[in-house]
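# no sequence for this one, just the structure:
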């Protein structure tokens, strides 16, 4: 999602904006058209479900931050095959000024066959001005974590939640998709994890001090301190020895952040070609599954002769372990992970030693992803925040999931398989919630919503929600 970034630079001041946000890297065509253009079915699933609840013809739908248009293309395909929910859908896409994606343009042309589609440029935090009349459905992927990371932390997040009921029609829906946090009451719960992989230890040494110093995150309390031990002695995380196992105590949310960032870093380096491979990222070759639920597949790639920085044994290993296939090469994903784990270690060593090629790849990733906080709220906290702050919007409506199926989680099987190499892996997944803008006068709707929430939230949170709904504020 790319809407918030220039706005954040304005809202938080030039120095903070330059430090926290990289418009150029987030808007790069390769990132939009490839790296940020997957999971169309997952992104469009809640949109389609929301559309089926709109009782009138010509429903007005908004997608905030369409990126490469994966959800637009999915929705077009579904509406083209099922006329019941189509009924002349009017789709508005909101994207940041200057952000252009060829794949989005193609998706818009596809959607034009089943409904109206327009692209408006603006910033997510200005959505009330961009939508002159209430709409029926708003969909956003990664909107909330980007608001948190670049738009003022929790204050910006809560302001955005209070804005949504004002731009949604009563009974309208907000389809939310973001990174799943963790099971548990709070991200500040202290846990202990151990790390043995040299690549992970070196990543911890390079990334964690920078993230804690410069990222927008909630881990500022005394009890949030990260404590690392090697050979039973406390060591600074910036001085971790990658040749010695480490035992680290920290908030569980911080471990989730480190783990998630390692995954995005690994993918970025792979896609960059720095590890000597150019992956096949489109079509059937990108999803050549051996066991989908087990996360096991074949990886298709081409060798990149320009990765001259890699030591010769690493450049020889992938050709030796892979097989030719229709003009490129293929390799079992388990073997690929083992081979590239060694290459990642070499890459991180090269970053530390000042290799210009590797340093540029690292800095590009760090600018684009390294300061974002993904898992900033548990599900209980997320649902409570939406109820409390939407109830304070002054619309006499509240954002609530009204059915048990409106709250879902989609596991990342491929990444969870990869994370099994960690002694204490935290599940990687996407969190999906379909919020309805329920009028307070809709007693049946409110009761159904509270029943859905009761299975997901603790009693203290339910009490806070009830107070907000009945009093209309969160005081």
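Cool, got the structure. The shown structure was predicted, so the numbers you read here are calculated from the model rather than taken from an experiment.

# CA atoms for contacts and neighbours, from now on please.
Will do.

# how close does the residue found closest to residue 473 once you drop the neighbours it is linked to in the chain sit to residue 378?
Counting by C-alpha to C-alpha, 6 or more residues apart in numbering, residue 473 lies nearest to residue 392, which is 4.7 Å off, once chain neighbours are set aside. Look at residue 392 and residue 378: by C-alpha to C-alpha, to the nearest Å, they are 21 Å apart.

# next one: residue 420
For residue 420, the distance to residue 378 equals 22 Å [C-alpha to C-alpha].

# these two: which has the busier surroundings?
Relative neighbour count places residue 378 above the other of residue 420 and residue 378, with 19 against 12, counting by other C-alpha atoms under 10 Å.

# that one touches residue 178, doesn't it?
No: using C-alpha atoms under 8 Å, residue 378 makes no contact with residue 178, being 11.5 Å away.

# about what we covered before: my guess is the residue nearest to residue 473 contacts residue 161. True?
No: with contacts counted by C-alpha under 8 Å, residue 392 stays clear of residue 161, the gap being 9.5 Å.

# which parts of the stretch 301-450 of the chain are helices?
Counting by DSSP state H, counting those that start in this stretch, residue ranges of the helices within the stretch 301-450 of the chain are 312-321, 333-353, 356-369, 379-391, 413-419, 443-454.

# please identify which of the ones you listed is closest to residue 239.
helix 333-353 (12.4 Å; C-alpha to C-alpha).

# what angle do that closest one and helix 356-369 make?
Angle of helix 333-353 versus helix 356-369, following axes from the mean of the first three to the mean of the last three C-alpha atoms, to 10 degrees, is 100 degrees.

# quick one: distance of helix 333-353 to the chain centre.
Relative to its chain's centre, helix 333-353 lies at 24 Å (C-alpha atoms, centre = their mean, to the nearest Å).

# elements contacting that helix?
On a contact count with 3 or more C-alpha pairs under 8 Å, 6 or more residues apart in numbering; DSSP states H and E, helix 333-353 meets helix 198-214, strand 296-303, helix 312-321, helix 356-369.

# included below, for side-by-side comparison, is a second structure:
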């Protein structure tokens, strides 16, 4: 079992800044669930609150008159040793509109951590955390079985995670090409470490990564960053490489080591020139750095405009400058520059071994339904979305625009959000409506698995 990176996961610059974003996206399914409940004092549980973005969003919504005076009790479950100053502040805010308590423990031990059953359980990116650090698929199935037992009948589980590869087996072999130096350098630094030390499922003989440059086979660790590489691998591995590059890029941005720091949160982070195509204006501030080639910084400044106490630039130009600077950064890290190497190792220890997205919506719904239906024979319930409206995919237009410009074979970047309901198996009407609602998202073979789990011994 991999060791959870507690120190890096609770670092102030991570939890209080980098992981404390997208509160509305993290919390809107919880609000949706609360609006459906008729419970006077609902019990909401959030697993892994991080910096408290979702807690703050929920508090702001509960202040609105339309939510009535029914007080919500919120239990926050965080990994032992992980703390956040930002979370402490929003807990105080929440206590003005409800009641909130913080407990420490693992998601797999949820049954022993809660003082009473939950009406709503919420989590973001929990699947990859449990898979990477909590026993792989076995740990994931154990968590699903626990969820069905701690959520009240007709209660909800609100889940948000990274979008996987739609309608494709993640072990399906495909060929991708890379020619951007920053991506090639990242490939040779990240991929061997991830495959050797990460928790992943790419161990079959057909999962072997093959790389060719100038028509000759080369090891990924020996890629030439000046030569286009043609790489064959499972599509899921390419998904991991792509997603890790994006999180790595964000981490290096926030560190200030590149000489510029984009404003990634708040209103200035979403000043769109064309939201539909992901084209935006980037606001950034300059930071001092000694190693970055002056030409990178000069180019960015020459193409930017002053704005109050910072600068702005077209997002496409900013991305180009970032990749040039990232290539220089990675080269410096490879050569042992202490600052660049430290920033690289910080990110690698925190996220470089994780498997980010490995369940499609089809697989996610199926595994939760089948495992939960078999979990508690004395009180049989099944976790299923009530309707098609409870399955949402939100595109990351800015990242998709960037990926399309940099990669020959970009994979769509998005978040998938599913609101599961804990439906008693004996309620044939509600169950029938739910099964009808998921037919567009779940394939026939997986639907057959769900039906078999709901009717044990009748097949």
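Yes, it's here. No experiment lies behind these values; they were computed from the predicted model shown.

# dump the helices and strands packed on helix 333-353 of structure 1 into CSV; add mean neighbour count as well.
Below are those laid out as CSV (neighbours: other C-alpha atoms under 10 Å):
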stretch, mean neighbour count
helix 198-214, 18
strand 296-303, 20
helix 312-321, 14
helix 356-369, 18
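
# reformat these as a markdown table; add distance to residue 33 of structure 1.
Shown next, in a markdown table, are those (distance: least, C-alpha to C-alpha, whole Å):
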| stretch | distance to residue 33 of structure 1 |
| --- | --- |
| helix 198-214 | 27 |
| strand 296-303 | 18 |
| helix 312-321 | 27 |
| helix 356-369 | 15 |
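
# out of these, which comes closest to residue 147 of structure 1?
Each of those has some distance to residue 147 of structure 1 by C-alpha to C-alpha; the shortest is helix 356-369, at 13.8 Å.

# whereabouts in structure 2 does that closest one align?
The aligned range for helix 356-369 of structure 1 in structure 2 is 338-351, by TM-score structural alignment.

# the matching stretch vs structure 1, average distance?
Mean deviation of stretch 338-351 of structure 2 relative to structure 1 after superposition (mean C-alpha distance after the TM-score superposition for structure 1): 0.6 Å.

# likewise stretch 310-320 of structure 2?
For stretch 310-320 of structure 2, the mean deviation from structure 1 after alignment is 1.1 Å (mean C-alpha distance after the TM-score superposition for structure 1).

# what range in structure 1 matches that stretch?
Mapping stretch 310-320 of structure 2 onto structure 1 (TM-score structural alignment) gives residues 328-338.

# check stretch 137-155 of structure 2 too.
With TM-score structural alignment as the criterion, stretch 137-155 of structure 2 aligns to 154-172.

# ok, average deviation of that stretch from structure 2?
Stretch 154-172 of structure 1 versus its aligned partner: 0.6 Å mean (mean C-alpha distance after the TM-score superposition for structure 1).

# and that stretch, which residues are buried?
154, 156-172 (16 or more other C-alpha atoms under 10 Å).

# what do you get for stretch 122-132 of structure 1?
122, 123, 124, 125, 127, 128.

# identify the residues contacting that stretch?
Stretch 122-132 of structure 1 is contacted from outside by 3-4, 6-7, 64, 94-97, 120, 160, 163, 166-167, using C-alpha atoms under 8 Å, 6 or more residues apart in numbering.

# try 6 Å this time
3, 4, 95, 96, 97, 167 (C-alpha atoms under 6 Å, 6 or more residues apart in numbering).

# TSV for those residues, including secondary structure?
What follows is the contacts of stretch 122-132 of structure 1, written out as TSV (DSSP: H, G, I helix; E, B strand; the rest coil):
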residue	secondary structure
3	coil
4	helix
95	strand
96	coil
97	coil
167	helix
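
# now a PyMOL select for only the buried ones of those.
Selection of buried members from those for PyMOL, criterion 16+ other C-alpha under 10 Å:
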select buried, resi 3+4+95+96+167
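
# in contact with residue 19 of structure 1, which residues?
Contacts of residue 19 of structure 1 (C-alpha under 6 Å, 6+ apart): none.

# that one is in what secondary structure piece?
In this assignment (DSSP states H and E), residue 19 of structure 1 forms part of helix 14-20.

# and the next helix or strand after that helix, which stretch of structure 2?
For helix 14-20 of structure 1, the following helix or strand on the C-terminal side (DSSP H and E) is helix 23-26. Aligning helix 23-26 of structure 1 against structure 2 (TM-score structural alignment) gives residues 6-9.

# can you tell me the mean distance of the matching stretch from structure 1 after alignment?
Mean deviation for stretch 6-9 of structure 2: 0.9 Å (mean C-alpha distance after the TM-score superposition for structure 1).

# now do that stretch: distance to the chain's middle.
Averaging C-alpha positions (C-alpha atoms, centre = their mean) puts stretch 6-9 of structure 2 17 Å from its chain's average.

# buried stuff in it?
8, 9.

# give me the contact list for it.
Contacts for stretch 6-9 of structure 2 (C-alpha under 6 Å, 6+ apart): residue 350.

# A helix includes residue 164 of structure 2, no?
No: applying three-state DSSP, one finds residue 164 of structure 2 to be coil, outside a helix.

# leaving out chain neighbours, which residue sits closest to the counterpart of it in structure 1?
Using TM-score structural alignment, the partner of residue 164 of structure 2 in structure 1 is residue 181. Distance criterion C-alpha to C-alpha, 6+ apart; nearest residue to residue 181 of structure 1, sequence neighbours excluded, is residue 375 at 4.5 Å.
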